[in-house]
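# Give me coordinates for this.
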Amino acid sequence: FNEMLGSQRKLPDGFLEDVILAFPSQDLMNMLGRYVLAMYSFDDEPDDLSVKNNIMQSVLLIATFPSFVSYGYQAKEYNYNNKTLHIRNPLPELSTAENILRLIRSDGQYSKEEARILDLFLVLHAEHGGGNNSAFATHVVSSSGTDIYSAITAAIGSLKGFRHGGANLKVMGMMEEIKANVKDWTDENEVSEYLKKILNKQAYDKSGLIYGIGHAVYTLSDPRAVILKEYVKDLAQSTDRMAEFNLYDLVERMSPIALNEHKGNHKSVSANVDFYSGFLLDMLGIPKEMFTPLFAVSRIVGWCGHRIEELINGGKIMRPAYKNVVTPQNYMKLDDRK
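Reported below is the predicted structural model:
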């Protein structure tokens, strides 16, 4: 399978110059969606809905997403931030994580440990069930009988939202504000008081949400967050950022208490995978604008799986069911209305 992915890494002839470099954008997720739609034009059988063809299309998308994201970032930095343009071909013998680090860094260098940690991030974000918004979007759009490129673009649009793929950026922003406003990062009372301000819509984005805490499915604990936290701690020790890690740990421990006091209940609440993922990527030196696109590089695997599942087990178009909750009223002619 790795050899198959490696053989599909190279983008179609002219794609880099005519699609990526010719039309840069400041939003990498919008660019990613455009690249996926453009792949339709390079496919000889884009509308073939057979499972075999969709599996081959899926492998192609999984293999090319790292280049889409990396080249899109390079084009953005060159056009909007006056940075040097670094373009390297992906190497078929390298893993997805290794190729990403090689393509986005100016010197193309990375350590095996960095690649291993980024690979873990990608594995943990690849899928966690059909209940997530972007996977559901894939099912809904696929059920209409459209092509894979249209369905995956819909999923990308879903993942772009801050309530889904952009959640770790919200966590990072929240933690930056906590670091700036809490004098003693080790003081439980001071941290707890600031969390109460966030819940009372007096701090951060005034939404009343502690980002990265709580999950619709994982209530007792998010196994992805548990695994990720171990590696985050090791990386924090090696990068001299243990003070920040300890603050994250304290916020993780104090948030459920603050939430239950605020809502007056005793529900089990835990950190989700978004809570530590942004911190991990930041320690790897990955720019914030790539956080959500990297999520997409991982989640394309899950989307393709859901796409194929819909093709095999579907057969009917998904439509919402509406229930009229308006009180019945007698019809009144337009001339009689006030």
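# make it CA atoms for all contacts and neighbour counts henceforth
Noted.
# Now do the helices in the protein.
Using DSSP state H, the helices found in the chain span residues 2-7, 15, 28-39, 51-80, 96-104, 112-125, 133-142, 148-160, 167-181, 188-199, 223-238, 242-263, 273-283, 291-313.
# okay, those helices in CSV with distance to residue 331 and mean neighbour count next?
Shown next, in CSV, are the helices of the chain (distance: least, CA to CA, whole Å; neighbours: other CA atoms under 10 Å):
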stretch, distance to residue 331, mean neighbour count
helix 2-7, 63, 15
helix 15, 58, 17
helix 28-39, 46, 20
helix 51-80, 51, 21
helix 96-104, 62, 24
helix 112-125, 53, 17
helix 133-142, 36, 24
helix 148-160, 40, 23
helix 167-181, 47, 19
helix 188-199, 46, 18
helix 223-238, 55, 17
helix 242-263, 44, 17
helix 273-283, 51, 23
helix 291-313, 43, 22
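# a markdown table for those, including distance to residue 334?
Output for the helices of the chain, formatted as a markdown table (distance: least, CA to CA, whole Å):
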| stretch | distance to residue 334 |
| --- | --- |
| helix 2-7 | 64 |
| helix 15 | 57 |
| helix 28-39 | 44 |
| helix 51-80 | 53 |
| helix 96-104 | 62 |
| helix 112-125 | 55 |
| helix 133-142 | 39 |
| helix 148-160 | 40 |
| helix 167-181 | 47 |
| helix 188-199 | 47 |
| helix 223-238 | 58 |
| helix 242-263 | 47 |
| helix 273-283 | 53 |
| helix 291-313 | 46 |
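# now for these, which one comes closest to residue 320?
Minimum separation from residue 320 across the helices of the chain (CA to CA) falls at helix 133-142, 9.9 Å.
# just to revisit the earlier point, which one of the helices of the chain lies nearest to residue 45?
It is, among those and with distance given as CA to CA, helix 51-80, at 8.1 Å.
# Give the other helices and strands that the closest one contacts.
helix 2-7, helix 28-39, helix 96-104, helix 291-313 (3 or more CA pairs under 8 Å, 6 or more residues apart in numbering; DSSP states H and E).
# Would you do the same for the sequence below? I want to compare the two.
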Amino acid sequence: MVNQMKNMDPETIHTICEQLRPLHQVKKDTFSKYNVKRGLRNADGTGVMAGITRLGNVHGYLLNEGEREPIEGKLTYRGIDLYDLLYAFEHENRFGFGEVGYLLLSGSLPTREQLSRFTAMIGEARALPDNFTEDMIMRAPSPDIMNKLASATLALYSYDPTPDDISTENILRQGIGLMAKFPVIISHAYQARRRYFEGKSLFLHEPDPKLSTAENILRLIRPDGSFTDDEAKLLDRCLIIHAEHGGGNNSAFTAHVVSSSGTDTYSAIAAAVGSLKGPRHGGANLKVVQMFDDIKAHVTDWSDQDAVYQYLLRILAGEAGDHSGLIYGMGHAIYTLSDPRAVSLKAAARPLAEKKGYLDEFNLIETVERLTPAAFAESRGMDSKVMCANVDLYSGLVYKMLGIPQEMFTPLFATARIVGWIAHRMEEVAFGGRIIRPAYKAVSKSAPYIPIDERG
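As a prediction, the model looks like this:
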């Protein structure tokens, strides 16, 4: 690998950064002075309304005379409760991610014939273009699969005969193609990472058009391609609960912003992938895993609740963990009493933990979930704190029990969420109408131009 930094002048880099540092200092009261909604958030923590969607609804509290009133969380896809969808798929013992994809993209549940034709279309679209793996993935392997997913998405533009057509029909065609190919791209990128950065054997399997997305993922990442039906059904549940989460989450909003400019599908989706990679968004599941590795290394008896509680206080004080003062996997911008995704995943995780010998780890996660609100309240000098586990608290353990490597956690999230991204893109193009352009308050002072020979 060529070191791209070797020709960079460190003195110039240092000088520019030193010049920038004072310019990056803005007093906190400056934002309130100019009524700037930092992070597109109102003063009470609610999000600034920036659009309208018929896709998904994230409901986590009520506003009662201007005060937040905590409630059990509810997530709906096209008006249908997530719990009802998961119950139906489990009761009928079938894979549901394809059906959820059809629902989100079309606005209604499919008939058996419609679902069969839709899933068959996805199956046939899974194959990557000829030599794509060799040219786009193997020749430039990446230590981070999300970056390779973004670059591969952009590369697919070159294989599309009508890449810039933004008609609903063409965006849907492109979206189905990307939905089908994401599992193959992330799996081949993972194998390239193993080979070139870890020196391990390379196992490249081709997708099976007759298998579901979850089955194909497990088949593609495992050396022998084997998996059980129970494993695939649990992964299918993970994909379902990550498929959509309203238009206000960072990556969906990114898809809206980029799409509003009139650009192509591949650019919009690659941008959404970049957003999801961040540790404050989709990358949070890795932070949860790292946090629990740290807790397990420093708390000898995981069943000792007082010891766990005291360590949580140290994490919140910035004295332990990654010193950020954050307990990852706890709390959410909207959900208060519960995150339905976390509730759904937790219910499925317990029996698998019992079966695979991970019950101690499951109980530790449950202990952290139970103790964090009180620890947070004590550390911040509050009487109480309403705080629930979010989906990231349990997703890492589920992936671990399925034998999925950590490098694949966030790419799996992207493989599920692309359904929502495509649906949001179609909404934005259809009835957005204007480029999204929020205002920024300029606070720099006027300055004269100084001739170059007079500058110090």
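# Quick check: which of the helices of the first structure is nearest to residue 88 of the first structure?
Going by CA to CA, the one of the helices of the first structure nearest residue 88 of the first structure is helix 96-104, 6.1 Å.
# sorry, back to before: could you export the helices and strands packed on helix 51-80 of the first structure to TSV, including columns for distance to residue 158 of the first structure?
Output for those, formatted as TSV (distance: least, CA to CA, whole Å):
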stretch	distance to residue 158 of the first structure
helix 2-7	25
helix 28-39	10
helix 96-104	23
helix 291-313	10
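# and of the helices of the first structure, who's closest to residue 206 of the first structure?
Closest to residue 206 of the first structure of the helices of the first structure is helix 188-199 (CA to CA; 6.7 Å).
# now the closest one: how far from the chain's centre is it?
28 Å (CA atoms, centre = their mean, to the nearest Å).
# Residue 70 of the second structure belongs to a strand?
Yes. Looking at residue 70 of the second structure with DSSP: H, G, I helix; E, B strand; the rest coil, it is inside a strand.
# Need the nearest residue in space to it, chain neighbours excluded.
residue 61 (4.8 Å; CA to CA, 6 or more residues apart in numbering).
# Was I right to think that neighbour contacts residue 71?
Yes. Contact criterion CA atoms under 8 Å: residue 61 of the second structure and residue 71 qualify, at 5.1 Å.
# Distance of residue 124 of the first structure relative to residue 166 of the first structure?
16 Å (CA to CA, to the nearest Å).
# Next: residue 200 of the first structure.
On the measure of CA to CA, residue 200 of the first structure and residue 166 of the first structure end up 22 Å apart.
# For the two, indicate the residue with more neighbours.
residue 166 (20 against 14; other CA atoms under 10 Å).
# Give the closest residue to the aligned partner of that one in the second structure in space, chain neighbours not counted.
Here residue 166 of the first structure is matched to residue 283 in the second structure, going by TM-score structural alignment. For residue 283 of the second structure, ignoring the flanking residues on the chain, the nearest one in space by CA to CA, 6+ apart is residue 277 at 5.2 Å.
# what stretch of the second structure does stretch 280-287 of the first structure fall on?
Going by TM-score structural alignment: stretch 280-287 of the first structure matches residues 398-405.
# ok, residues contacting that stretch?
Residues outside stretch 398-405 of the second structure that contact it (CA atoms under 8 Å, 6 or more residues apart in numbering) are 231, 235, 345, 349, 352-353, 356, 358, 406, 409.
# and the two most separated of these?
The most widely separated members of the contacts of stretch 398-405 of the second structure, counting by CA to CA, are 356 and 409 (19.4 Å).
# Am I right that residue 106 of the first structure is in contact with residue 86?
Yes. Between residue 106 of the first structure and residue 86 there is a contact under CA under 8 Å: 6.3 Å.
# higher neighbour count, these two?
Using other CA under 10 Å as the criterion, residue 106 of the first structure and residue 86 rank with residue 86 on top: 17 against 14.
# residue in the second structure matching the more buried one?
Using TM-score structural alignment, the equivalent of residue 86 of the first structure in the second structure is residue 203.
# now do residue 113 of the first structure
Per TM-score structural alignment, residue 113 of the first structure is aligned with residue 230.
# how much space between that match and residue 237 of the second structure?
Distance, residue 230 of the second structure to residue 237 of the second structure, by CA to CA: 11 Å.
# wouldn't residue 69 of the second structure be in contact with residue 59 here?
No. Using CA under 8 Å, residue 69 of the second structure is not in contact with residue 59, being 11.6 Å away.
# Tell me which of these two has more neighbours.
Set residue 69 of the second structure next to residue 59 and count neighbours by other CA under 10 Å: residue 59 wins out with 18 against 13.
# what does the more buried one align to in the first structure?
Checking with TM-score structural alignment, residue 59 of the second structure has no match.
# again, but for residue 330 of the second structure
Aligned counterpart of residue 330 of the second structure in the first structure: residue 213 (TM-score structural alignment).
# Leaving out chain neighbours, which residue sits closest to that match?
residue 271 (4.3 Å).
# Tell me the counterpart of that neighbour in the second structure.
Checking TM-score structural alignment: residue 271 of the first structure goes with residue 389.
# tell me the contacts of its match?
329-332, 338-339, 342, 369.
# Dump the residues you listed into a markdown table; add distance to residue 214 of the second structure as well.
Shown next, in a markdown table, are those (distance: CA to CA, whole Å):
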| residue | distance to residue 214 of the second structure |
| --- | --- |
| 329 | 24 |
| 330 | 27 |
| 331 | 28 |
| 332 | 27 |
| 338 | 26 |
| 339 | 23 |
| 342 | 19 |
| 369 | 28 |
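# Touching, residue 7 of the first structure and residue 91? I think so.
No. In this structure residue 7 of the first structure lies outside contact range of residue 91 using CA under 8 Å: 9.1 Å.
# Can you tell me how far the residue most central in space within the second structure is from residue 414 of the second structure?
Centroid-nearest residue in the second structure: residue 282, 2.7 Å away (criterion: CA atoms, centre = their mean). Using CA to CA, we find residue 282 of the second structure at a distance of 8 Å from residue 414 of the second structure.
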